[in-house]
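**Student:** for reference, the sequence and a predicted model appear below.
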Amino acid sequence: MAQLKAVKTTGVPRGRVPQGRAPGVGSIMWDTLTDMAALPLMIPIATMQSALPAVGTAVNKYGIYKSDPQGRGRRTNWSMIRFLYDGGDFAHSEASQLRALHANIKGTHEDGSKYYALHPKTFRIVPDTFLDGVIRIRRDLGKPLTAEEEITLYEEYVQLCLLFGIAEKDIEPDMQAFYVYYEALMRNTMTYNETVQYLTGRAIELPARMKQFKSLQPLADAFHRRFVYPTMKLCAIGALHPIYRERFNLPWSDHDKARYKKLCGRLNRYSRMVPRALRYNPIAYLVRLGFHGPGLVTLQELDRIEAKKKERAAAYKKAAGE
């Protein structure tokens, strides 16, 4: 098992590696995305990924985010930490498995256009949204990056793209060029599709379904509605990129802005009062100790899950008709 070591974030980028490299412990990306103070503001990262038509369509077709949202969430969390971690072979192995999983994800949109999960502009949406998410999370939490830190973060992003198998020719040379591309993507390509609508609505309305102690589910639901859902709903819209939110005219009043600013202030105070070790994502601790956690779901497993869903639906229909 690996021993945990404290690593300080620096403003100096490490040398570029042709095959890519995980940001790693002590990087700006790692320190931001493993901090529980940033967790509420990370919710829209997945939403922005799904707003890309190819991702939204594929997730809706192949994903289990509706039938097993908690399981999907756990696996996503573990996967994210594994490809951000620079210990052992975690990151390169995870990136290879991600490419292998997505190699057969292709199809046709409703408008007849084709999509392919490994198309560079599609597959790099994860690093794209991580880069933009980290910058805006740090700003919203009152800890904006310096110009030097932005250069370091951009190099972390480039290395992550290379790790994902994105060729350097498909990556913008600097942050300014990236935002020209990314803002055009939000204005001209991203959609407010069925997957996005679910992630910003139904997906956050209820807590995890209890497999044991089912009699306590009503209490858990009531607690979630009263104390958790309002914050999740606020962040699900408020932490979206403003260009995307405004393009689709998502509800965002002056009162919402004030509530969001107040929440970010509370998260900032929490991050100053609570030691970093106590704000660490528990999964990050486990990965650093050598635990792999649940693996990715294969397309074959997704097919089996889908078949079971159809069987249950047919049985329910039959029972309802009798």
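**Tutor:** Structure received.

**Student:** C-alpha only now, for contacts and for neighbours.
**Tutor:** Noted.

**Student:** residue contacts, residue 82?
**Tutor:** 90, 91, 94, 287, 292 (Cα atoms under 8 Å, 6 or more residues apart in numbering).

**Student:** columns neighbour count and secondary structure on top of these, output as TSV?
**Tutor:** Below are the contacts of residue 82 laid out as TSV (neighbours: other Cα atoms under 10 Å; DSSP: H, G, I helix; E, B strand; the rest coil):
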residue	neighbour count	secondary structure
90	21	helix
91	26	helix
94	21	helix
287	19	helix
292	15	coil
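
**Student:** one more structure, for comparison:
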Amino acid sequence: MAPPVAKGTAAWRYFGDFRDVLLAGQVLVLQVAHPVVAAGVRDHSAYTEDPWTRLMRTGASLSIYVYGGAAGARVEAARLRELHRAFTGVAGGRRYSALDPGAYAWVHATLVMAPVDAQRFFGRPLSTSELNEYYAQMTGIGRILGVRERDLPPDWTAFEEYYAGMVADFGPNETITTLLDTIHTVGKPARWLPDRWWPPLQRYQARAQLFLLRATLPPEFRARLGLQWTRRDQLRFARFARLTRFSGALVPPPLRTAHMRWVGKLNVWLRDHPWAYRFLT
């Protein structure tokens, strides 16, 4: 069993960095680019009706693995595997399962890569030693989740090759199209937000989400999806990345992950106190 992630190590510093949220759209598109994940999301996910709740639950779950301690991670991993055990169906004339080893490993792989990409775009790229430490920690978390050793490469260099090879095989699919459409039609994220405020905010969030998605997807995959990217777009993104990098540097490192550490510990406490968990959820 993998040891808990120690304070100050690479996964502790980078997995919950607040800038990671800028790649949320990219991660989801890359996940559903896998045909098994696409079929499972199409048949069993309510993301088109309530993507905000799904996003919050995903973030809460992720926080436990790094910041919730080894015991909390094991409990959450068992819960997720039991939940996904029922996600089965038929796609393209073949039966699928959400626990398909290759698809399950790919979902974890996208979560491994996202913080590295976030630092490359919006922070300071990880050094070779940091990448090696980070990858070892994240493969350990993968073992807790049930990702088989043979389904992910043994080191970071081999992982990069695996990741690029997977992306090279992906193309457009129905679930990606629905996901991109949902960005334009998503309802307001909170009941307290006045109805009249949401239409302009919705248009802004759609433009921002699609811009970041186009900016951060692997270029060849972006082109296969038919998403345009111009020199002007690249200049705008470079300015945005510089601003984000500068503002992020002003935040003390412990505060960059404080929200995820707090959520991780809170979720472990809630799972140990079912009455509170039922009350809040």
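**Tutor:** That came through fine. From a predicted model like this one, the values you see are computed outputs, not experimental measurements.

**Student:** could I get the TM-score for this pair?
**Tutor:** Scored against TM-score structural alignment, normalised by the length of the second structure, the superposed chains reach a TM-score of 0.85; 272 aligned residues with a Cα RMSD of 2.6 Å.

**Student:** hang on, the earlier thing: how do the contacts of residue 82 of the first structure look in the second structure, which are kept?
**Tutor:** Contacts conserved in the second structure for the contacts of residue 82 of the first structure, counting by both residues aligned by TM-score structural alignment, their matches' Cα atoms under 8 Å: 90, 91, 94, 287.

**Student:** as JSON lines, those residues with distance to residue 233 of the first structure would be great.
**Tutor:** Putting those into JSON lines (distance: Cα to Cα, whole Å) gives the following:
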{"residue": "90", "distance to residue 233 of the first structure": "33"}
{"residue": "91", "distance to residue 233 of the first structure": "32"}
{"residue": "94", "distance to residue 233 of the first structure": "31"}
{"residue": "287", "distance to residue 233 of the first structure": "30"}
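
**Student:** identify the farthest-apart pair in the residues you listed.
**Tutor:** The most widely separated members of those are 94 and 287, with 12.3 Å between them, by Cα to Cα.

**Student:** could you tell me how many residues sit around residue 168 of the second structure?
**Tutor:** Residue 168 of the second structure: 13 surrounding residues under other Cα atoms under 10 Å.

**Student:** how about it, what's its match in the first structure?
**Tutor:** Matched across to the first structure, residue 168 of the second structure falls on residue 187, judged by TM-score structural alignment.

**Student:** do residue 42 of the second structure as well
**Tutor:** Residue 42 of the second structure maps onto residue 60 in the first structure, by TM-score structural alignment.

**Student:** is its match in contact with residue 195, as I believe?
**Tutor:** Yes. At 6.1 Å, residue 60 of the first structure counts as touching residue 195 under the criterion of Cα atoms under 8 Å.

**Student:** of the two, who's got more company?
**Tutor:** A count of neighbours by other Cα under 10 Å puts residue 195 above the other of residue 60 of the first structure and residue 195, at 25 against 18.

**Student:** contacts only, for the more buried one.
**Tutor:** Residue 195 of the first structure neighbours (Cα under 8 Å, 6+ apart): 50, 51, 56, 57, 59, 60.

**Student:** please enumerate the strands of the stretch 51-200 of the second structure.
**Tutor:** For the stretch 51-200 of the second structure, the strands defined by DSSP state E, counting those that start in this stretch occupy 88-91, 94-97.

**Student:** what comes up buried for the first one?
**Tutor:** The reference is to strand 88-91 of the second structure. 88, 89 (16 or more other Cα atoms under 10 Å).

**Student:** repeat for stretch 225-244 of the second structure
**Tutor:** Quick answer for stretch 225-244 of the second structure (16+ other Cα under 10 Å): 225, 237, 241.

**Student:** could you do stretch 179-189 of the first structure as well?
**Tutor:** In stretch 179-189 of the first structure, the ones that count as buried by 16+ other Cα under 10 Å are 182, 185, 186.

**Student:** can you check stretch 59-66 of the first structure too?
**Tutor:** 60, 63, 64, 65.

**Student:** give me the contact list for it.
**Tutor:** With contacts defined as Cα under 8 Å, 6+ apart, stretch 59-66 of the first structure is touched by 50, 72, 73, 194, 195, 203, 299, 302.
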